[in-house]
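Visitor: Okay, structure incoming, though there's no sequence with it:
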C-alpha cells in the first residue's frame, strides 16, 4: 500500500485508465465550424476569414482555414503562400488531404483551393461531402474549422452553410451588398432550414455606421423572414488593411495596433465565447450528421 491507500499495481492501472479517458475526451473535443459567407464579392470576406484565423491562433487556438472557393481560391495569395498542391489534387485522387495542407502565419493550417479550375467550381453534393469527410478524417488537432465560402448562393455555399454550426455573413454599406446578403439569408432560411446568422458589417467609417447597417438588414429580415440575426461587432475601413494586402500579410500580424486589427482581435475574442454545438459528438461527426440529414442521397 502507499500514501494514496491503493495497491501500486491498482494505482498504475488507474493512471492508465485515467490517461486513456483523457485521451478519449480530447479525441471527442468538439470543434466550432464557422461558414464565412457574403451575398456578393468585394466586401472583404476572405480578409475577414484569414485574419480571424490568425487572430484566433494568436489567442492560443488551433484553427484550420478551408478555402471553399474551390475554383477561384485566393487565401494563399493573401498570405503570400505558394502551395504546390491544392484540393483539386484531392478530388482527382492524386494527393491525400494531409498532403495538400499548408502552414500559414502563427502556424494556422490551410486547405488551399484551386485557382482557375472550372470543374472545381461545380462539384456535386457528394464530392463536397467527400471533402468534408476528408477533413474530419485528418489527424489534426484543431479547435476551429473556418470555411471561407465563395460569394453568392451557389450550391457549395448552400451545402456547407447548412451543415456549419455558425454562419457568419459579411456585408458592406453598399446597396448591392445589403440586397445580396439579404437574398443569401432568405435562401438559406426558407429553402435550407438555417435560422441563425451572425452578421458582420465590414469596411465601415465607424461603429455607428456599422450599427446602422446591421439595423437596416435586421429590420427587413424581421418583417419577412423567420430568422435570428446577431451583430458581432463591425470592422472599420482602414488603410492598414490595404497595406497588409499589398504585402501579402495578415493585418493583425503586420499592424496589430491598427483600428482594423483591434476590431478583428475583438471578433476573435467574441468567437471564442460562442458555445459549441449541442450535438457535437466530436471532431467533424456532427457536421457530417447534419449534412446527411439535409442530403440523404449522400453516401459515406
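Guide: Looks like it came in fine. Computed from a prediction, not measured in an experiment: that's the story for all the values here. Numbering: from 1, shown residues only.

Visitor: all contacts plus neighbour counts: C-alpha atoms, from now on.
Guide: Will do.

Visitor: Next secondary structure after the longest helix seen in the chain?
Guide: If you go by DSSP state H, the chain has its longest helix at helix 8-27. Counting by DSSP states H and E, the next helix or strand C-terminal to helix 8-27 is strand 32-37.

Visitor: Please identify which helix or strand holds the residue most central in space within the chain.
Guide: Geometric centre of the chain, nearest residue: residue 146, 1.7 Å, by C-alpha atoms, centre = their mean. Residue 146 belongs to strand 144-148 when assigned by DSSP H and E.

Visitor: what does that strand contact?
Guide: For strand 144-148, the surrounding residues in contact (C-alpha atoms under 8 Å, 6 or more residues apart in numbering) are 31-37, 45-46, 49, 53, 61-69, 160.

Visitor: and residue 229, that's in a helix?
Guide: No - counting by DSSP: H, G, I helix; E, B strand; the rest coil, residue 229 falls outside a helix, being strand.

Visitor: how about the nearest residue to it, chain neighbours excluded?
Guide: Take residue 229 and drop its neighbours on the chain: the residue closest to it by C-alpha to C-alpha, 6 or more residues apart in numbering is residue 197, 5.0 Å away.

Visitor: put this beside the first:
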C-alpha cells in the first residue's frame, strides 16, 4: 500500500474531458447511519437529476469496501480507487462516463484492505481531487454507512451533507449517532435530512421531526428537511435494470421526487472560499477572488 502523497499526485492528461475548470465545485456528501436505507440509490439518482438539469456532475463512490455505484449504473470499470492505492493507475484513469455525460469514479467491492485505510490516506484522497482535470459544477459523494473515519472525513470535506433515513427505529437512532459525531468531532454545523422509502409525504416529515427533536435537545447543529422519496415499484424496476429511475421511468413518483430534490440542491449557495480544514477541490476554492484560508 503506497502513501497518499505518492499515489495522489495525478493530473489528467490533455486528452481528458474538457479543459480544467477553475470555478469552485459544490460537493454534496450522501451518508446514512444505518445500511440498507437506499443511500446509494439516492446518490445515483440525485447525480443523474443534476446532470439532467444542466449541472456538470461527478459521482464519487467512497464506499471503499462494498462499492456498487458502477453496478447500479451498469458500468464496467477498468480501474477503481483500489487500483490507485495499489499504484496500478492514476486517479484520472478511474473516470468512467455514464449516462447523460455523468462522470463516475468507482471504488472497489470485496477489497477488505480498502476499509482499513489510515486517516491520512482518506485525507490524501480528498486532496487528490484538487489535481483532477475535469470541468464539473457539482460532485456527489456516495459514502459507506456508519461513522468510520473515511465517512467522517469525506462528509467534512464537502460543503453539504445529506443524511438519508427511513422509517425504522435503527435508522433514526443511527442517523442521530452520525449527526452527533459529525457535529462534535468534525465541526459540521448544517445537515440536510432526506427521508427515503416513505409511504406518504407526511411520514417523511414525521421522521424529520423525530430526529430534529433529539438533535435540538443535545446538539449544536442545524437540520434542514430536504424532502422525501416515496416507496415506488418503478424505482425497484429501475434498480433491476441497472438504471437511474430518473432516466428509466422519468414520470415515476420517485423520479419526480428526485428531480425536486436536485432542484433544491441546485439552489444551494456555491462555496465562497476555503473553510480552513480538509476540503475537496481546495485549489479551486483558494483561486476565488478575495478568498483566504481561515
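Guide: Received it, and whenever you're ready, just let me know what you need. On a predicted model such as this, the values are computed, not experimentally measured, just so you know.

Visitor: related to what we said a few turns ago, now which residue in structure 2 aligns to the residue nearest to residue 229 of structure 1?
Guide: Aligned counterpart of residue 197 of structure 1 in structure 2: residue 191 (TM-score structural alignment).

Visitor: Surely its match is within a strand?
Guide: Yes - assessed by three-state DSSP, residue 191 of structure 2 belongs to a strand.

Visitor: which residues touch it?
Guide: 160, 161, 162, 163, 179, 221, 222, 223, 224.

Visitor: what do you get for residue 71 of structure 1?
Guide: Contacts here follow C-alpha under 8 Å, 6+ apart; on that basis residue 71 of structure 1 touches 113, 114, 115, 116, 117, 118, 119, 120, 121.

Visitor: So the first one sits against residue 82, correct?
Guide: No - Residue 113 of structure 1 is beyond contact range of residue 82, at 11.5 Å (criterion: C-alpha atoms under 8 Å).

Visitor: of these two, who's got more company?
Guide: Neighbours were counted for residue 113 of structure 1 and for residue 82 using other C-alpha atoms under 10 Å; residue 113 has more, 27 against 10.

Visitor: Check the secondary structure at that one for me.
Guide: coil.

Visitor: quick one: what's aligned to it in structure 2?
Guide: In structure 2, residue 113 of structure 1 lands on residue 107 (TM-score structural alignment).

Visitor: Could you do residue 239 of structure 1 as well?
Guide: Counting by TM-score structural alignment, residue 239 of structure 1 corresponds to residue 233 in structure 2.

Visitor: now its match: how far from residue 245 of structure 2?
Guide: 10 Å (C-alpha to C-alpha, to the nearest Å).

Visitor: Comparing the two, which residue is more hemmed in?
Guide: Comparing residue 233 of structure 2 with residue 245 by neighbour count (other C-alpha under 10 Å), the higher total belongs to residue 245, at 28 against 11.

Visitor: who touches stretch 96-113 of structure 1?
Guide: Here stretch 96-113 of structure 1 has contacts from 53-54, 57-58, 62-76, 79, 81, 83-90, 134-135, 138, 250, using C-alpha under 8 Å, 6+ apart.

Visitor: Provide the aligned range in structure 2 for the strand holding residue 146 of structure 1.
Guide: Using TM-score structural alignment, strand 144-148 of structure 1 pairs with 138-142 in structure 2.

Visitor: what do you get for stretch 70-77 of structure 1?
Guide: By TM-score structural alignment, stretch 70-77 of structure 1 lines up with residues 64-71 in structure 2.

Visitor: which of the residues in that stretch are buried?
Guide: 64, 65, 66, 67, 68, 69, 70 (16 or more other C-alpha atoms under 10 Å).

Visitor: One more: stretch 182-197 of structure 2?
Guide: For stretch 182-197 of structure 2, by 16+ other C-alpha under 10 Å, it's 182-183, 186, 188-197.

Visitor: Which residues lie in contact with the residue mapped onto residue 59 of structure 1 from structure 2 in this structure?
Guide: Per TM-score structural alignment, the equivalent position to residue 59 of structure 1 in structure 2 is residue 53. Listed by C-alpha under 8 Å, 6+ apart, the contact partners of residue 53 of structure 2 are residue 263.
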